[in-house]
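*Asks:* this one's structure only:
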């Protein structure tokens, strides 16, 4: 562990407003830097492996630009029957996603990486963890799904639903060890990693 007195800069390696809002809950000063990486799965890559690799690549890319910092990277991959479900991008694709998922269970892999740029070569800079969330979607008619999408417009969300918004009304059940993982940043896992890196909370 790095001594808590060591100066450090905390950086969120993400363009996501949802992750930024979650990190703000910790009341720690942090900066935001957008990583420049290609966010696609490799041929034959398992969903969990994709999420972990991209979380690590995001953190590493920003760490190169900000040496000596603590960088947080995260990535989420949603799957139905083992098939990856990406961000829909528009209304038609989002509706098709919800129609396919209604009445079914979707697995969300939310990977987290905390990259400590102060760590020694012996301990290594990266802490990695994947949090799995199983979401059961309600079996709703097309009219309700269409109405929801037009109100919430979750076109930048894998799975086409904002659980922190009106999307909670189209979900039947959420099973996870970390309630914030589905929104994109597993806060229970993150605070454990930050503590391991020597970050203190509550001003102590």
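*Replies:* That came through fine. Computed from a predicted model, the values in this text were never measured in an experiment.
*Asks:* okay, CA-based contacts and neighbour counts for the rest of this
*Replies:* OK.
*Asks:* Can you show me the strands along this protein?
*Replies:* Secondary structure of the chain by DSSP state E: the strands cover 10-13, 31-33, 70-80, 83-85, 105-116, 126-137, 171-175.
*Asks:* For my notes, please list these in a markdown table and give mean neighbour count for each entry.
*Replies:* Listed next are the strands of the chain as a markdown table, based on neighbours: other C-alpha atoms under 10 Å:
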| stretch | mean neighbour count |
| --- | --- |
| strand 10-13 | 24 |
| strand 31-33 | 16 |
| strand 70-80 | 26 |
| strand 83-85 | 17 |
| strand 105-116 | 27 |
| strand 126-137 | 20 |
| strand 171-175 | 16 |
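*Asks:* mind giving me CSV with these and columns for distance to residue 59?
*Replies:* Shown next, in CSV, are the strands of the chain (distance: least, C-alpha to C-alpha, whole Å):
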stretch, distance to residue 59
strand 10-13, 6
strand 31-33, 10
strand 70-80, 4
strand 83-85, 22
strand 105-116, 6
strand 126-137, 9
strand 171-175, 27
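*Asks:* and the comparison structure, right after this:
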């Protein structure tokens, strides 16, 4: 089965809820869907030393969020460069927007191109489970590939599968630090969900592992956009 009409999807979920994993599985099952990750864009801009990258890096190094206007501009420009600002192309956003202010600004850009989001899915994962995952999480920083020692371990311990580079334990990947990120997410997600619920495009899939969530997510897409 495949999609018969264009899908413009936003995945919502707490940090550590598995949005990247779900995205990878969706792209394999539905080749027509293309993905845009705000984290990947930020990393590429920073690595390239662009003006936006330098600006973003200065905020990140100080532990601050990149301003909404900068993020909206970054995402909008990328959508335009990819020629996705139309009603025929299927794509999904991962990691943006995070706040209702970002959502409203992005909505204005998409609306003017007749390319509004037509599905928003919240990945509902028990946050106690997320904290347990975080303690076991290691990352290949250059690519952003994430491993978990419990359920998605690297083939060689503490080495990236593709490059063999050593993996890194990020400073904020501890339960204490990560709880603060979850607290902030919990504050921001309510108005963001209300924003999309008012537009009639919000759904939710629940589960504590990728293997539980993914079949539900896949079926939701097929029910709404497949045949």
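*Replies:* Looks like it arrived, so ask away. Just so it is clear, the model here is predicted, and its values are computed rather than measured.
*Asks:* Let me see the TM-score of these two.
*Replies:* TM-score for the superposed chains, counting by TM-score structural alignment, normalised by the length of the first structure: 0.34, backed by 125 aligned residues with a C-alpha RMSD of 5.5 Å.
*Asks:* on that earlier part again, point out the one among the strands of the first structure that comes closest to residue 98 of the first structure.
*Replies:* strand 126-137 (8.4 Å; C-alpha to C-alpha).
*Asks:* so what does the closest one touch, helix or strand wise?
*Replies:* helix 47-65, strand 105-116, strand 171-175 (3 or more C-alpha pairs under 8 Å, 6 or more residues apart in numbering; DSSP states H and E).
*Asks:* Do you have the helices of the second structure handy? List them.
*Replies:* In the second structure, the segments counted as helices under DSSP state H are 19-29, 38-48, 51-61, 68-81, 100-112, 127-135, 175-197, 210-225.
*Asks:* can you tell me which of the ones you listed comes nearest to residue 204 of the second structure?
*Replies:* Proximity to residue 204 of the second structure (C-alpha to C-alpha) singles out helix 210-225 among the helices of the second structure, at 8.7 Å.
*Asks:* Quick check: buried residues in the closest one?
*Replies:* 210, 213-214, 217, 220-222, 225 (16 or more other C-alpha atoms under 10 Å).
*Asks:* from those, which is closest to residue 11 of the second structure?
*Replies:* When the buried residues of helix 210-225 of the second structure are compared against residue 11 of the second structure (criterion: C-alpha to C-alpha), the nearest one is residue 217, at 10.2 Å.
*Asks:* ok, the residue lying closest to the closest one once chain neighbours are set aside - contacts?
*Replies:* Of all residues not flanking residue 217 of the second structure in the chain, residue 205 sits nearest, at 6.5 Å (C-alpha to C-alpha, 6 or more residues apart in numbering). Neighbouring residues of residue 205 of the second structure by C-alpha atoms under 8 Å, 6 or more residues apart in numbering: 121-124, 213, 216-217.
*Asks:* And the residues you listed, which is closest to residue 92 of the second structure?
*Replies:* Closest to residue 92 of the second structure, out of all of the contacts of residue 205 of the second structure and judged by C-alpha to C-alpha, is residue 121, at 10.6 Å.
*Asks:* neighbours of that closest one, just the number please.
*Replies:* 20 (other C-alpha atoms under 10 Å).
*Asks:* can you check residue 65 of the first structure too?
*Replies:* Look at residue 65 of the first structure: counted by other C-alpha under 10 Å, it has 11 neighbours.
*Asks:* Next up, the contacts around residue 218 of the second structure.
*Replies:* residue 26.
*Asks:* follow-up on the earlier one: nearest to residue 111 of the second structure, of the contacts of residue 205 of the second structure?
*Replies:* For these, the nearest to residue 111 of the second structure is residue 121 (19.4 Å; C-alpha to C-alpha).
*Asks:* Out of the helices and strands packed on strand 126-137 of the first structure, flag the one nearest residue 79 of the first structure.
*Replies:* Nearest to residue 79 of the first structure, of these and by C-alpha to C-alpha, is strand 105-116 at 5.2 Å.
*Asks:* Tell me what angle that closest one forms with strand 70-80.
*Replies:* Here strand 105-116 of the first structure points in a direction 170 degrees away from that of strand 70-80 (axes from the mean of the first three to the mean of the last three C-alpha atoms, to 10 degrees).
*Asks:* tell me the angle of strand 105-116 of the first structure relative to helix 47-65?
*Replies:* 30 degrees.
*Asks:* re earlier: let me have the helices and strands packed on strand 126-137 of the first structure in CSV, adding distance to residue 129 of the first structure as columns.
*Replies:* Shown next, in CSV, are those (distance: least, C-alpha to C-alpha, whole Å):
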stretch, distance to residue 129 of the first structure
helix 47-65, 7
strand 105-116, 5
strand 171-175, 17
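*Asks:* Out of these, which gets nearest to residue 91 of the first structure?
*Replies:* strand 171-175 (18.6 Å).
*Asks:* elements contacting that closest one?
*Replies:* strand 126-137.
*Asks:* Strand 105-116 and the strand it packs on, what's the angle between them?
*Replies:* Using the same axes, to 10 degrees: strand 126-137 of the first structure against strand 105-116 is 160 degrees.
*Asks:* could you redo the contacts of residue 205 of the second structure as JSON lines and give each row distance to residue 107 of the second structure?
*Replies:* Converted to JSON lines, the contacts of residue 205 of the second structure look like this (distance: C-alpha to C-alpha, whole Å):
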{"residue": "121", "distance to residue 107 of the second structure": "16"}
{"residue": "122", "distance to residue 107 of the second structure": "18"}
{"residue": "123", "distance to residue 107 of the second structure": "21"}
{"residue": "124", "distance to residue 107 of the second structure": "24"}
{"residue": "213", "distance to residue 107 of the second structure": "27"}
{"residue": "216", "distance to residue 107 of the second structure": "27"}
{"residue": "217", "distance to residue 107 of the second structure": "23"}
